[in-house]
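Participant: Below: sequence and its predicted model.
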Amino acid sequence: MFVCAGCGTDLTAPVSRVALPVHADYGAWEELHPPLMDPGTYAAEPRSVVVIAPGDSRGMALIPEKCAGYCMGIDGRDGPNLACEGCGRAVATRRDDCGLWQVVWLEADAVRRVPSGLPAVPVPGWDQPDLEAYAVPPVELDGSWSRRWQAAVPVALAHLVVACEGRPVELPGPLAALVGATAGCLPAGPPVLTSSLAGPGTPVPGPGGADVLLVPRHPVTGETWRPPYGAAPPVVPLDIGVWAHLALPGETSPLPASGTLPEGVLRDDYPLPLRPRHAFRPHHRAFGDTLMRLPGIHRPQLRAHHDRYGGPGPY
């Protein structure tokens, strides 16, 4: 848990560290979002801050004069807006405005991490993944695309472009139709490389089976899954929620095993798959932002992508 560095007041419930979600910086404009973090978890962000779910905050009060926002909440534009109730020190920033995942960012120099006294939460290994628990459907109940998918897919495509060194690549079946609308992300032209899903609980393509593997990112450590054999193709990390949904078997048939339903009989006990209202739209910044952070983007083969996404946008 985290306490105030000044007076020791408890500022969070007991929390366990997990990887920062790849969609942390990518929300949908003028829409309210759920919390970024699951209850009881925290992530350390490279900019020297710690992120928790708002529901895990304790002993903090809003600073009224620092609660500006766009229209639906607080966006953190004025800096830390939460003060320690023990000593009044500014210790964190609450963000919950439209287009932002709901979070509380703890200022690293204003808090201390201390043992909670509870048993440590074990880190699941790659040999025991619960894919159904991790899987995130691509379509929300209202027919809109999952905001997590809209960020995670272009992030993975940026890694794929660099892994393929700018050469056209054929996506695995489950992704091929989905990203057809993301023209400009992947290199144009007939595919010269192939990619495949691989990971725990799925068959690993043998040598020559695929040029690039799309594999899950560990939800706790953030590490990329690696094939068990040595000489493996390059791997591209994919959000485990997206990867697990793609890797799971498809829906079973609503038809009886003996044949078709009798004429005039309809089933109302089998949920129909959710259908999106429009074509898949990746987050407008997720691909370019990720691409420009990857070291390989400076290779000569990726000059066109570097020049296109190296500026301030729009892309």
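Facilitator: That came in fine, so what should we check first? For clarity, every value in this text was computed on a predicted model and none was experimentally measured. Residues are numbered from 1 along each chain as shown.
Participant: contacts, neighbours, all on C-alpha from now
Facilitator: Will do.
Participant: elements contacting the helix or strand hosting V236?
Facilitator: According to DSSP states H and E, V236 maps onto strand 235-239. Using 3 or more Cα pairs under 8 Å, 6 or more residues apart in numbering; DSSP states H and E as the contact criterion, the elements in contact with strand 235-239 are helix 147-163, strand 212-217.
Participant: neighbours of T202, just the number please.
Facilitator: When neighbours are defined as other Cα atoms under 10 Å, T202 has 10 of them.
Participant: Number of residues surrounding the closest residue to it other than its chain neighbours?
Facilitator: Once its chain neighbours are removed from consideration, T202 has its nearest residue in A247; the separation is 7.4 Å (Cα to Cα, 6 or more residues apart in numbering). By other Cα under 10 Å, the residues close to A247 number 21.
Participant: okay, pairing it with this:
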Amino acid sequence: MAVFACARCDAELTVPVSRVALPVHAHQYVGHELLPVLMEPGTYAVDPEPSGPPWRTWSETGADEAAARGVHAPVPVLSCGPAGAVVVAPGDVRGTRLVPGRCDGYCMGLDGRDGPNLACVRCGQPVATRLDDCTLWQAVWFDPDAVRALAADDPAPAADWDALRHEYEGVPPLEQPGWWNPRWEAAVGAALACVLAASGGSAVEVPGGLLAETFGRALDLLLPPGRGPGKLLAPSGPGLHGPAPDIALVPRHPRTGEVWQPPPGVAHAVPVHAGVWIGLAFPRAHLPVPVSGGLPDGVERDDPLPLRPRSLFQPDHRLFLHTLARLPAVREPWLRGVYDRVSRDPYRRPF
């Protein structure tokens, strides 16, 4: 466990929290609605990328400097702020107050547009930014230069892959009244960029069902036609058996961030949010007709009826572009063409 404190006066600013992997949807924007809390109570995560001002445009940074920072395709702006921002659930924060004049937002809450909006109660130093406006996952982001950990976490135990399905619930792909879960849109958007890079421009064969709904349509629209035999895309991981696919979707452990290592024979492994991976690897089948009489073990109720999607699935285009820009493969002409096309018209299908 760790407790974060003000770097100036050592006042404690959080309850004891344990480190977990940064959620893939941490920087996602979702429509015009209030979103739940990003982090589970009692946990924190660290963003490895720079965040906050000062900002520099692509033309100011230059391709060579951007590549040295791990960005290989043009992006609107690059942060030159410090890396290592710490994110926690708002309910785990202690000893802070809102900063007058920094509480603006779009319409429903705070969006951090004026900089850090939480200050240490003891010394008054701005230490964090609370986000709770529409489109944003609710969270408190601590400035890495304004806080320090009073006690470091104990070393995390090795990931127990055999217990993954029992310890962590899968993320449902649909929410009431049939909208796609934004966590699925984020996870698939990020993984889609890696699948494209792994394809090398060849066709990708996707099994039917949920995998085809989430990945298949996007791949058909993005990959250039007539580029040789297809590569098979399928989940691989603990509890799954069968022939190894060419491109394996494997789970990223939600606590340690460790990526499951596929067996020999898998040419490419693409990490996916563990909750989404569970849904893809072990989809829950719904019965086509109601069951009469008693319900035997393993049979689901027919009331309420299973949700059906109200629209086609759309991977998160912002996370797709963010991930693709940070893959060296985007420098290949065909993949750079995909990046430029989506950048110019991000809301065109499948985005």
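Facilitator: Looks like it arrived, so ask away. Here the structure is a predicted model, which is why all the values come from computation and not from measurement.
Participant: ok so, going back, please identify the most buried of the helices and strands packed on strand 235-239 of structure 1.
Facilitator: Comparing these by mean neighbour count (mean count of other Cα atoms under 10 Å), strand 212-217 ranks first with a mean of 25.
Participant: mean deviation of that strand from structure 2?
Facilitator: Compared with structure 2 after fitting, strand 212-217 of structure 1 deviates on average by 0.9 Å (mean Cα distance after the TM-score superposition for structure 1).
Participant: ok, back up a step: please point out which parts of the strand holding V236 of structure 1 sit buried.
Facilitator: When burial is assessed from 16 or more other Cα atoms under 10 Å, strand 235-239 of structure 1 yields the following buried residues: V235, V236, P237, L238, D239.
Participant: And for stretch 298-312 of structure 1?
Facilitator: In terms of neighbour count (16+ other Cα under 10 Å), stretch 298-312 of structure 1 has its buried residues at L302, H305, H306, Y309.
Participant: what about G288 of structure 1, which SS state?
Facilitator: Each residue gets one of three states, and G288 of structure 1 gets helix by DSSP: H, G, I helix; E, B strand; the rest coil.
Participant: Same question for I278 of structure 2.
Facilitator: helix.
Participant: Tell me which other helices or strands the biggest strand by length in structure 2 touches.
Facilitator: Ranked by residue count and defined by DSSP state E, the top strand of structure 2 is strand 43-50. Helices and strands touching strand 43-50 of structure 2, by 3+ Cα pairs under 8 Å, 6+ apart, are strand 18-19, strand 83-88.
Participant: 10 Å - rerun?
Facilitator: Under the contact criterion of 3 or more Cα pairs under 10 Å, 6 or more residues apart in numbering; DSSP states H and E, strand 43-50 of structure 2 touches strand 18-19, strand 77-79, strand 83-88, strand 139-142.
Participant: which ones among the buried residues of stretch 298-312 of structure 1 are found in helices?
Facilitator: Judged by DSSP state H, helices contain the following of the buried residues of stretch 298-312 of structure 1: H305, H306, Y309.
Participant: Can you say which of the helices and strands packed on strand 235-239 of structure 1 is nearest to E223 of structure 1?
Facilitator: If you check each of those against E223 of structure 1 by Cα to Cα, strand 212-217 wins as the nearest, at 5.6 Å.
Participant: quick one: the closest one to strand 235-239, angle?
Facilitator: When axes from the mean of the first three to the mean of the last three Cα atoms, to 10 degrees is applied, the directions of strand 212-217 of structure 1 and strand 235-239 differ by 40 degrees.
Participant: Tell me what angle strand 212-217 of structure 1 forms with helix 147-163.
Facilitator: With the same axes, to 10 degrees applied, the angle from strand 212-217 of structure 1 to helix 147-163 works out at 140 degrees.
Participant: Strand 212-217 of structure 1 aligns to what range in structure 2?
Facilitator: Alignment note (TM-score structural alignment): strand 212-217 of structure 1 is matched to residues 247-252 of structure 2.
Participant: what's the distance between the matching stretch and the middle of its chain?
Facilitator: What separates the centre of stretch 247-252 of structure 2 from the centre of its chain is 14 Å, taken as Cα atoms, centre = their mean, to the nearest Å.
Participant: likewise stretch 122-138 of structure 1?
Facilitator: Its chain's C-alpha centre lies 14 Å from the corresponding centre of stretch 122-138 of structure 1 when counted by Cα atoms, centre = their mean.
Participant: possible to save the ones in helices among the buried residues of stretch 298-312 of structure 1 as JSON lines with distance to G173 of structure 1?
Facilitator: Formatted as JSON lines, the entries for those read as follows, by distance: Cα to Cα, whole Å:
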{"residue": "H305", "distance to G173 of structure 1": "25"}
{"residue": "H306", "distance to G173 of structure 1": "28"}
{"residue": "Y309", "distance to G173 of structure 1": "27"}
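Participant: Now flag whichever of these is closest to A5 of structure 1.
Facilitator: Each of these was checked against A5 of structure 1 using Cα to Cα; the closest is Y309, at 40.6 Å.
Participant: I figured that closest one was touching H298, is that so?
Facilitator: No - using Cα atoms under 10 Å, Y309 of structure 1 makes no contact with H298, being 11.9 Å away.
Participant: okay, and the common contacts of these two?
Facilitator: For the pair Y309 of structure 1 and H298, residues contacting each of them under the criterion Cα atoms under 10 Å, 6 or more residues apart in numbering are M292.
Participant: where do the strands sit along the stretch 201-350 of structure 2?
Facilitator: 204-205, 231-235, 247-252, 268-273 (DSSP state E, counting those that start in this stretch).
Participant: now those in JSON lines, with distance to A218 of structure 2?
Facilitator: Formatted as JSON lines, the entries for the strands of the stretch 201-350 of structure 2 read as follows, by distance: least, Cα to Cα, whole Å:
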{"stretch": "strand 204-205", "distance to A218 of structure 2": "11"}
{"stretch": "strand 231-235", "distance to A218 of structure 2": "13"}
{"stretch": "strand 247-252", "distance to A218 of structure 2": "16"}
{"stretch": "strand 268-273", "distance to A218 of structure 2": "16"}
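Participant: Figure out which of those strands is closest to T129 of structure 2.
Facilitator: Each of these was scored for nearness to T129 of structure 2 using Cα to Cα, and the closest is strand 268-273 (25.5 Å).
Participant: Count the neighbours of the alignment partner in structure 1 of A274 of structure 2 for me.
Facilitator: Taking TM-score structural alignment for the superposition, A274 of structure 2 sits opposite I240 in structure 1. Using other Cα under 10 Å, I240 of structure 1 has 24 neighbouring residues.
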